[in-house]
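Engineer: Dropping a prediction and its sequence here:
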Amino acid sequence: MAFQQAIELLGRRWTGVIFYMLLQKPHRYNELLSSVHGISDRLLTERLRELEEHGLVERHVIPDSPVRVEYVLTEAGRDAEASVATIFRWGSKWFMDETKPESTTE
C-alpha cells in the first residue's frame, strides 16, 4: 500500500528531520550533518541515498572551485510539503519534545 510505504520511508530514524530541512531550502551534506544532531556520517549518507532512490531528493553538483554538492527536493519531494507540514504541526502539538523533562502532577 502506497500510504504505508510513504510513512515507513519518512518515519525512518532521521529521515523526517532531513526531509523537513530540505523543504526549507537546499542543503550541502556538511550543513545537514552539523544540523541533524546525533546522526552519524554513514547514516546520513544512507538516508540521503534512500530519498534519492525513491525520487524525493536529487544531488546537484555545482561546478564551483571547489566543487559543491547540494541536496534538493524533486517535484515529488516538494509535493509532500503540505502533508509533512501538517504532521510537523500535529507532532508539535501532541508529542512532547524529548529534550524536555516530563512534567509530573501530584
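Structural biologist: The structure has been received and is ready for your questions.
Engineer: all contacts plus neighbour counts: C-alpha atoms, from now on.
Structural biologist: Fine.
Engineer: can you give me the offset of stretch 38-47 from its chain's centre?
Structural biologist: 11 Å (C-alpha atoms, centre = their mean, to the nearest Å).
Engineer: And the contacts of it?
Structural biologist: Stretch 38-47 has contacts (C-alpha atoms under 8 Å, 6 or more residues apart in numbering) with Trp14, Thr15, Leu33.
Engineer: so of the residues you listed, which ones are in helices?
Structural biologist: Thr15, Leu33 (DSSP state H).
Engineer: quick one: buried residues of stretch 20-29?
Structural biologist: Tyr20, Leu22, Leu23, Pro26, His27, Tyr29 (16 or more other C-alpha atoms under 10 Å).
Engineer: okay, pairing it with this:
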Amino acid sequence: MDDFEMCPRFEKAVDMLSKRWVALIVFVLMTGPHRFGEIENCLSNLSGKVLSDRLKELEGEGIIKRTVYPEMPVRIEYSLTDKGTALAPILGEIGNWSTDWIELGIKS
C-alpha cells in the first residue's frame, strides 16, 4: 500500500458529497423540481442559511440548476442537471446498503 495514491477527482467527489446536507438535498431533488421552502420542509433540521449555501455550491458545481420564473411574486425552482441526475444510482445504492446494514435506534 506504500504506492497507493488517491485519485484527485474521486477525492473531490467524496469531499463534495460528504458535506452536511448535500446528498440529502440531491435526494430530494431526484423527485423533480422544488422551491426553496419545499426543500427546507423536507429536511426539517436544515437552516435556511445552510440550504442557501449548499444550493449555491451545488449550482456552482453544475449539479443543480436554478430557474427563475418572471411572475409576481417571482418563483424560483431548483432541479437536477444531467450531472446531478447521474448521482441517482449512487444514492440508490446507498439506500440499498442502508436498508441492509443500518439499524435505527428505537426511541422510548
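Structural biologist: That came through fine. Quick caveat, the model's predicted, so the values are computed rather than measured.
Engineer: Show me which of the contacts of stretch 38-47 of the first structure is closest to Leu51 of the first structure.
Structural biologist: Thr15 (8.2 Å; C-alpha to C-alpha).
Engineer: got the contact list for the closest one?
Structural biologist: By C-alpha under 8 Å, 6+ apart, the neighbours of Thr15 of the first structure are Leu9, Arg47.
Engineer: How about Glu70 of the first structure?
Structural biologist: Per C-alpha under 8 Å, 6+ apart, neighbours of Glu70 of the first structure: Pro26, His27, Arg28, Tyr29, Arg59, His60, Val61, Ile62.
Engineer: Show me the helices in the first structure, by range?
Structural biologist: Using DSSP H, helices in the first structure cover 2-10, 15-24, 29-35, 41-53, 75-79, 81-94.
Engineer: Could you say which of these is packed most deeply?
Structural biologist: Among the helices of the first structure, ranked by average contacts under mean count of other C-alpha atoms under 10 Å, first place goes to helix 15-24 (a mean of 18).
Engineer: The spatially most central residue of the second structure and Pro70 of the second structure: what is the separation?
Structural biologist: Note on the second structure: the residue nearest the mean C-alpha position is Val26, at 2.7 Å, using C-alpha atoms, centre = their mean. Computed as C-alpha to C-alpha, to the nearest Å, the Val26 of the second structure to Pro70 of the second structure distance reads 25 Å.
Engineer: cool, and Glu40 of the second structure?
Structural biologist: 22 Å.
Engineer: Trp97 of the second structure too?
Structural biologist: Counting by C-alpha to C-alpha, the gap from Trp97 of the second structure to Pro70 of the second structure is 42 Å.
Engineer: try Ser79 of the second structure
Structural biologist: Taking C-alpha to C-alpha, one finds Ser79 of the second structure at 17 Å from Pro70 of the second structure.
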